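A.B. asks: sequence and predicted structure are below.
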Amino acid sequence: MSNSTERPAFSFFRNLRPNKARQFAVIGLGRFGRAVCETLHQSGYEVLGTDVNESRVADILAAGISAHAVVLDSTNPLALKEAGIFEFDTVIVAIGNYLQESIITTLNLKEAGVAYVIAKASSDVHAKLLQKVGADRVVLPEYEAGCNLAQTLTKPGILDRFDLDPEHSIVELKVPESFYGKTILELRLRSDYGLNVLAIGQSQSFDINPKPDRRLCQEDVLVVIGNKSDLDRLPL
């Protein structure tokens, strides 16, 4: 009988996230931007929230989800400069529902030398335009949410994932029942699945680069890296 007990991810990927010294600016405080701003703030990062809408700026300040927030028109390079936006390590352009403003803002940021710009897109065409003007990463929240929901429904053994590019991921997953009692060498994960084991976790700690004779048990969590199509072949 398979184990149905839910266990939380061991947060292996916390070491892959930016360090606490990194500063973020979020442009656009609608539902998406507000959620990004709140999550970063709660995680202890310094966040500056901006929006052209004064009430949205007032709302996030009142809610205490950002230490700093200003009203500005992000299509105006001078306004961005005066607010210090160009000095931030990472800027998230969260005004995806306004195509022209989103593209102009992204272009302003990249032309000013902002190192890493993440932009929200509302369509595939919008995403391509953002990439053309230099966005370092483009997100389609609705599409990604749908993919994550499908992944949760069809692959409940996956606890967390870190996408390296469109084809490769690092995945944290429950050990499949068919793997219980077997060693990494016996499972032939590299030869049969094209995957490499980075770590095995248990009790909130990880064994990094585990030895081939490490035997897996029901309580273990695997962290593997590989092609997404190969990851999909795991018996989860």
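C.D. replies: Yes, it's here.
A.B. asks: all contacts plus neighbour counts: C-alpha atoms, from now on.
C.D. replies: Will do.
A.B. asks: how about the most centrally placed residue in the chain, nearest residue that isn't a chain neighbour?
C.D. replies: By Cα atoms, centre = their mean, the mean C-alpha position of the chain lies nearest to residue 162, the distance being 7.0 Å. Among residues not flanking residue 162 along the chain, residue 170 sits closest, at 5.1 Å (Cα to Cα, 6 or more residues apart in numbering).
A.B. asks: another one to put next to it:
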Amino acid sequence: MNLTTLNLFSGSRKDSKQFAVIGLGRFGRAVCSALHDLGYEVLGIDKDAKRVDDILNDRLVSHALQLDSVDPTALKEAGIYEFDTVIIAIGSFLQESIITTLNVKQGGVKHVIAKASSSIHGTLLTKIGADRVIYPEQEAGYTLARSLTTPQILDRFDLDPDHSIVEIIIPQQFHGKTLGELQLRNRYGVNAIALIHQDKFEINLHPDSLLEQGKILVVIGANQDISKLPIHN
């Protein structure tokens, strides 16, 4: 259950079947690969011919084009403005990132996700119309910090800044007890939504559902309540 991938595209239109990714560096390639694996048609774009050839040879996209995204005419001729969702994966070149985002929004793209390398960069992207700004390096740092301080959390999907769905390794304190006995909602303020064991999901949970070490519990709740669970070092 890849909650991280869900988090990246949680703001995208649910009926989108085609995505364009502009910028095929490490982050852009990762986005293309994730979308392609999920069965979406992906158009990759970069001004570097080698990056375009590499991503085509690695079969991480449906199509790829070499073009300069700061040229609005080139974007229009390539049909970029017809896409519902475009990801601007240019982070290192501030001017190129901003102009590309502005071009895409002015071209009529409904949903634009833009990568930022700093808070100032992110503020500028928001002001020129980016619908969502992401900070991959910062988010990776948060993920690492969480994995070090709460290793029992296997995966996390942030619903908003204050609420999440998390997968946790069932702690020793919960072993051998039922959901009814634990009263997770009353004691911790979270709700159990699934149990996972050997890649099999049990979704229709009952008060007599038994928790055992080796299983994974999926819960939903406020982050401050999730932090109350016995999942820290």
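C.D. replies: Arrived safely, thanks for sending. Keep in mind it's a predicted model, so treat the numbers as computed, not measured.
A.B. asks: residue 111 of structure 1 versus the residue nearest to the centre of structure 1, what's the distance?
C.D. replies: Separation of residue 162 of structure 1 from residue 111 of structure 1 (Cα to Cα, to the nearest Å): 29 Å.
A.B. asks: next: residue 13 of structure 1.
C.D. replies: Counting by Cα to Cα, the gap from residue 13 of structure 1 to residue 111 of structure 1 is 32 Å.
A.B. asks: now which residue in structure 2 aligns to residue 63 of structure 1?
C.D. replies: For residue 63 of structure 1, the aligned position in structure 2 is residue 58, judged by TM-score structural alignment.
A.B. asks: kindly report the same for residue 75 of structure 1.
C.D. replies: Checking TM-score structural alignment: residue 75 of structure 1 goes with residue 70.
A.B. asks: which ones are touching its match?
C.D. replies: Residues counted as contacts of residue 70 of structure 2 (Cα atoms under 8 Å, 6 or more residues apart in numbering) are 96, 99-100, 103.
A.B. asks: the residue nearest to the centre of structure 1 maps to what in structure 2?
C.D. replies: Under TM-score structural alignment, residue 162 of structure 1 pairs with residue 157 in structure 2.
A.B. asks: distance check, the match of residue 75 of structure 1 against residue 162 of structure 2.
C.D. replies: Residue 70 of structure 2 is 36 Å from residue 162 of structure 2, by Cα to Cα.
A.B. asks: same question for residue 18 of structure 2.
C.D. replies: 30 Å.
A.B. asks: these two: who's more crowded?
C.D. replies: residue 18 (18 against 11; other Cα atoms under 10 Å).
A.B. asks: what is the equivalent residue in structure 1 for that one?
C.D. replies: So, by TM-score structural alignment, residue 18 of structure 2 is matched to residue 23.
A.B. asks: nearest residue to its match in space, please, no chain neighbours.
C.D. replies: Per Cα to Cα, 6+ apart, closest to residue 23 of structure 1 is residue 46, 5.2 Å.
A.B. asks: residue 51 of structure 2 belongs to a strand, doesn't it?
C.D. replies: No. Residue 51 of structure 2: not assigned to a strand; according to DSSP: H, G, I helix; E, B strand; the rest coil it is helix.
A.B. asks: wait, what's in contact with it?
C.D. replies: Here residue 51 of structure 2 is in contact with 24-25 (Cα under 8 Å, 6+ apart).
A.B. asks: got it, and the one 5 residues further on?
C.D. replies: Applying Cα under 8 Å, 6+ apart, one finds that residue 56 of structure 2 lies in contact with 62-64.
A.B. asks: which SSE is it in?
C.D. replies: helix 49-57 (DSSP states H and E).
A.B. asks: distance between that helix and the chain's centre?
C.D. replies: 24 Å (Cα atoms, centre = their mean, to the nearest Å).
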